[in-house]
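**Q** sequence-free structure coming up:
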């Protein structure tokens, strides 16, 4: 549970830093994501999921 909360905190810190440093580009990126078809978002999400699991597996292996 500690690892999960640490990972969640790291994600929030990185996303917060991006919004703080680049608010305009982040807003445009979110608008562009909103106009994408669901299948494209689903494929991108699955790719991110697989890459994340592989990365954790390699690091924690």
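**A** Sure, I can see it. In this text the structure is predicted, and so the values were computed from the model without any measurement.
**Q** From here on, just use CA atoms for contacts and neighbour counts.
**A** Will do.
**Q** ok, residue 31 to residue 24 distance?
**A** Using C-alpha to C-alpha, to the nearest Å, residue 31 is found at 11 Å from residue 24.
**Q** Go ahead and name everything in contact with the longest helix along the chain.
**A** Ranked by residue count, the top helix of the chain under DSSP state H comes out as helix 38-60. The contact list for helix 38-60, computed with C-alpha atoms under 8 Å, 6 or more residues apart in numbering, reads residue 33.
**Q** this is the other structure I want to compare:
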């Protein structure tokens, strides 16, 4: 559970860096996401999950 809370904290730090450091980029990415088809967003999300699991597995295993 402690690792999960730490992971959530790191996600918030990374998102905060994007929004706080590059607000124009964050706004541009958000507007581009609205024009993307759902299948592309779904594939990107599933790919990110797979890469994240692989990184955690390699780091912790």
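**A** It's in. Just so it is clear, the model here is predicted, and its values are computed rather than measured.
**Q** distance from the longest helix of the first structure to the second structure after superposition?
**A** Aligned to the second structure and superposed, helix 38-60 of the first structure gives a mean residue distance of 0.4 Å (mean C-alpha distance after the TM-score superposition for the first structure).
**Q** and that helix, how far out from the chain's middle?
**A** 9 Å (C-alpha atoms, centre = their mean, to the nearest Å).
**Q** do stretch 4-24 of the second structure as well
**A** Distance of stretch 4-24 of the second structure from the chain centroid (C-alpha atoms, centre = their mean) equals 9 Å.
**Q** One more: stretch 2-21 of the first structure?
**A** So, by C-alpha atoms, centre = their mean, the centroid of stretch 2-21 of the first structure is 10 Å from its chain's centroid.
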